[in-house]
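Q: Sequence plus predicted model, see below.
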Amino acid sequence: MSTVEAEIETKHPVDRVPPLARLAPLGLQHVLAMYAGAVAVPLIVGGALVEAGKLAPSDLPYLISADLFVAGIATLIQSLGFWRFGVRLPLMQGCTFAAVTPMIAIGNQYGITAIYGSVIASGLFMMLLAPVFAKLLRFFPPLVTGTVILIIGLSLMPVAAGWAGGGAGSDDFGAPVNLAFAAATLIIILVIERFAPPAFARLSILLGLVIGTLVAVPFGLTDFSHVADQAWFGVSTPFHFGFPTFQVSAIISMCIVALVIMTETTGDMLAVGEIVDQHVSPRRLADGLRADGLSTVLGGVFNTFPYTAFAQNVGLVSLTGVKSRYVATFAGGVLVVLGLLPKLGAVVEGIPLAVLGGAGIALFGMVAASGVRTLGKVHLTNSNILVIAVAVGVGLLPTVNGEIYAQFPVGFQIIFDSGISAGAMTAIVLNLLLNSDAANQRVKGDGEHASYDAVRGTAADTEVRQG
């Protein structure tokens, strides 16, 4: 073994760079897994503003290109990192759904420039708050972490169901042909996982999507009609819609959303840390949260929205077993290219939603399974079971019925309409109430290593009650 090979072998798998022949398809697989979710936020917000007369229909493709471009930059910042920015783990970044409702309200009342002003302000707020928020890591022992990861996976299942049915609200939603293609894609993925050589098994999602799309072509389920309409090259320019305006009420609303984003991102970072077996210390968590804030500021500058880690891709990391952060780095580069080449983005957009749905079932199920695996480290006393049960129940309420909090104030909805943040807060509070002795002893821990022991469940004073 050469000196270079020996040096690579001693690196943690997260820091190893796979050969390009493996890196490229693995990175593309991450892009395909997140693409539909990545473009959903600009489509929803932009569509609402078009209906309100605040934007022209021709502005929608621009919003999508800007979103992909900044998502790629955000992923590069998070996976590569520089100075005190970036968690340096295999995480993909995309626009958060938590901000959709308040952004539409802000846009309708004050216009799109007020959206971008509040987005920039919330990003700065996240960067300033990151070190403080990261110190709350001691409140995320395996009991809480596992529960949050489980909620993340379960709360994403309606997304998979919407894809599998052919797109929620579509005329042919739930048509047998859509569900058949979703099932066929899932079966293809499972067959590849079971019978293909390891190198191909790691690409099971990508191969499933490609094969499913090719088979769907003669059935008329693919739509590449928009490819010809898109330009080959387009650049997102800062403040394309005008210089941002700063409304106090809009900024306060988006800062509340920022707290939700930070809670969700914390759960995703801890989940990936568990999967790749690398410690996420408070300082490292702060770096990741600070990167989210920077990406959100860039989003406001380049005419897009707040950014967070994408839970969809957490499941892909678990499913493939590929831990290298450079796979996410490559995927981030692909997103930047898609943002600069709208025609290529339109090609990816042609993948049938039903095919994505089959892949989504596997991906999101793996996230939930990762949560179950983390909970396996916990001693399941009656109080711990109650924490899990109530937190999962509260977290899934807005998932199973999106109108449950419709009569509540907007500030309340911003927090609790996100099942992830609602479930996380419930798990934290119940853990402190029902396991108060262990929790109090954890809080007395001093420094980064004490927090690490609490999170990993190895501290002696938490062993009985927290695993």
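A: That came in fine, so what should we check first? Numbers count the residues shown, from 1 in each chain.
Q: Could you use CA atoms for every contact and neighbour count after this?
A: OK.
Q: Name the residue closest to the centre of the chain, please.
A: Computing the C-alpha centroid of the chain and ranking residues by C-alpha atoms, centre = their mean puts residue 310 first, at 1.3 Å.
Q: Assess the claim that it and residue 35 are in contact.
A: No - at 10.6 Å, residue 310 does not count as touching residue 35 under the criterion of C-alpha atoms under 8 Å.
Q: Mind jotting down where the helices sit in the stretch 101-250 of the chain?
A: For the stretch 101-250 of the chain, the helices identified by DSSP state H, counting those that start in this stretch occupy 112-134, 142-155, 157-164, 176-195, 198-201, 204-216, 248-276, in order along the chain.
Q: which secondary structure element contains residue 94?
A: Assigned by DSSP states H and E, residue 94 belongs to strand 93-95.
Q: quick revisit: give the contact list for the residue nearest to the centre of the chain.
A: 34, 91, 92, 93, 94, 268 (C-alpha atoms under 8 Å, 6 or more residues apart in numbering).
Q: and the comparison structure, right after this:
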Amino acid sequence: MTVAPLAVPQAAAEQPMGMTAAQARDPDHFPGLAIAIPLGIQHVLAMFVSNITPAIIIAGAAGFGYGSAEPSALIYMIQMAMLFAGLTTLLQTVGVGPVGARLPLVQGTSFAFLPVIIPICAGRGVDAMAELTAAALCGGLFHAVLSMFVGRIRFALPPLVTGLVVLMIALSLMRVGIQYAAGGVMAQGTPAYGAGAGWLLAGVVIITTLGLSFFARGLWSTASVLLGLLAGYALAAAMGRVSLDPIGVAPVVMLPDPFHFGFALSASAIVGFCLMGFISAIESIADVSAICEANVGRPARDNELIGATAADGVGTAIGALFGAMPNTSFSQNVGLIAITGIVSRHVVTVGALFLVLCGLVPKIGAAITTIPIEVLGGGVILMFGMVASAALSMLSAVAWTQRNMLIFGLALSLGIGLELEPDALSHLPASARIILASGVLPAAVVAVILNLIVPGRTAVPQN
């Protein structure tokens, strides 16, 4: 799942000097490095925090994140998140054969998989990453094969279903933001948990981000979450809560390590990743459609939809070989294209190269690990709140008949209930418990099945 931009999209900016309107709307036009470099970096700033946050959440749930004795595994995960976001973005913008939409799609680590990942790795340390590696590889290959059938499966995922799934993802993860703002799971049960200093840091992040989003313009607004985190970080440093020691010991260059975390098969993890890949494919279809219809001025072509979904799957599978988590297209960057008015895929290619460079320099990942968890909590609270808002926007397209209300209500109640009370599944096999306790997957399955079999099926809006 991606995070919607906090800034409200304004009318497309005036075209830069020397560019015609037709050139600005042409995905294949190269506007020159003077324009491509700053706009490419702006794309990276818009997605940077959302891209690395899943790695931090996974490491925290497993027990080798903030406060752990050995931060190297977390640093490696952050590096891989940046590196393979860049490489998968290059798959989208440059393309390899049928893989890639050849459109300005920015890829990043997906939030959608977290409700499945967290129960699998909770408290198990780095050892759990071997199962996630195998599941991401299998899920990525499944996703790539699924790309050949994207046109045939859309009927099963109307806004009633997709909106519900996105809402469940947000609701499942909101607790993480509050835990981080209060001091993190490692601090639970200690006087430090919930202390006023932590909430002050999270509050500065939230207030700064909202202020820039509502009252600033251009880059200041687009990168508001990142700048909000920097404001919280500055305050934390002034309070003496920042240690730069991890940066000093981190190497200057690090290459990806094949099967860095090992490889172990887990049926529940593989099934969960494959099912969430189905949802991720629909996200990419929506992003491609938005770029083509709103910015290029034409419907998305079949080869673009297939290529975008294939790049999701292939990128995820390749990244999994080196310990990266699943990738998906980022909707906030689609919104950024509407703001700038420039649809050049080469602009995004420049941003992707910058991400690849960041992914090869471990000192960047080490610097990120020095951010106090309470500061990160402020950003996470905002991001998951925006996920929920995006879900409500999707659900606004639903005709709320009694039929749809009953389907939605049952799926939501079952999903949230099983997540809140996982012990109710204690008599099921371990693999089934993990899948059902995620909340998202049982809600999605119930909604899809009921929408297909109950008379009066909700349709997918046609482009």
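A: Sure thing, it's come through. All values reported here derive from a predicted model rather than from experimental measurement.
Q: what's the longest helix in the first structure?
A: Of all the segments of type helix in the first structure, defined by DSSP state H, the longest one is helix 20-51.
Q: Now do stretch 64-75 of the first structure: distance to the chain's middle.
A: 14 Å (C-alpha atoms, centre = their mean, to the nearest Å).
Q: mean shift between that stretch and the second structure?
A: Its matched residues in the second structure lie on average 3.6 Å from stretch 64-75 of the first structure after superposition (mean C-alpha distance after the TM-score superposition for the first structure).
Q: Contacts for that stretch, please.
A: For stretch 64-75 of the first structure, with C-alpha under 8 Å, 6+ apart as the criterion, the contacting residues are 38-39, 42-43, 91-95, 234, 236, 291-292, 295, 298-299, 302-305, 307, 328-329, 331-340, 342, 345.
Q: And the buried ones among these, selectable in ChimeraX?
A: With 16 or more other C-alpha atoms under 10 Å as the burial test, the buried ones among the contacts of stretch 64-75 of the first structure are selected in ChimeraX as follows:
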select :38,39,42,91,92,93,94,95,234,236,291,292,295,298,299,302,303,304,305,307,328,329,331,332,333,334,335,336,337,338,339,340,342,345
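Q: Please compute how far the longest helix of the first structure lies from its chain's middle.
A: Taking C-alpha atoms, centre = their mean, the mean C-alpha location of helix 20-51 of the first structure is offset from the chain mean by 11 Å.
Q: Now do the buried residues in it.
A: Neighbour-count burial for helix 20-51 of the first structure flags 23, 25-42, 44-50 (criterion: 16+ other C-alpha under 10 Å).
Q: Likewise for stretch 174-194 of the second structure?
A: Of the residues in stretch 174-194 of the second structure, those buried (16+ other C-alpha under 10 Å) are 174, 176-186, 193-194.
Q: nearest to residue 397 of the second structure, of the residues you listed?
A: residue 174 (24.1 Å; C-alpha to C-alpha).
Q: Residue in the first structure paired with the closest one?
A: The equivalent of residue 174 of the second structure in the first structure is residue 157 (alignment by TM-score structural alignment).
Q: State the distance from the closest residue to residue 95 of the first structure other than its chain neighbours to residue 295 of the first structure.
A: Take residue 95 of the first structure and drop its neighbours on the chain: the residue closest to it by C-alpha to C-alpha, 6 or more residues apart in numbering is residue 307, 4.5 Å away. Summarising the geometry, the distance separating residue 307 of the first structure from residue 295 of the first structure, computed by C-alpha to C-alpha, to the nearest Å, is 6 Å.
Q: Could you give the number of residues near the alignment partner in the second structure of residue 179 of the first structure?
A: Residue 179 of the first structure maps onto residue 199 in the second structure when the alignment is built from TM-score structural alignment. Summarising burial for residue 199 of the second structure: neighbours were counted as other C-alpha atoms under 10 Å, giving 21.
Q: and residue 199 of the second structure, what does it touch?
A: The contact partners of residue 199 of the second structure, taken as C-alpha under 8 Å, 6+ apart, are 181, 182, 374.
Q: coming back round to it: can I get the contacts of residue 310 of the first structure in CSV with distance to residue 454 of the first structure?
A: Supplementary listing: the contacts of residue 310 of the first structure in CSV, determined by distance: C-alpha to C-alpha, whole Å:
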residue, distance to residue 454 of the first structure
34, 32
91, 24
92, 27
93, 27
94, 30
268, 18
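Q: Out of these, flag the one nearest to residue 244 of the first structure.
A: Residue 244 of the first structure lies nearest to residue 94 out of those, by C-alpha to C-alpha, at 21.4 Å.
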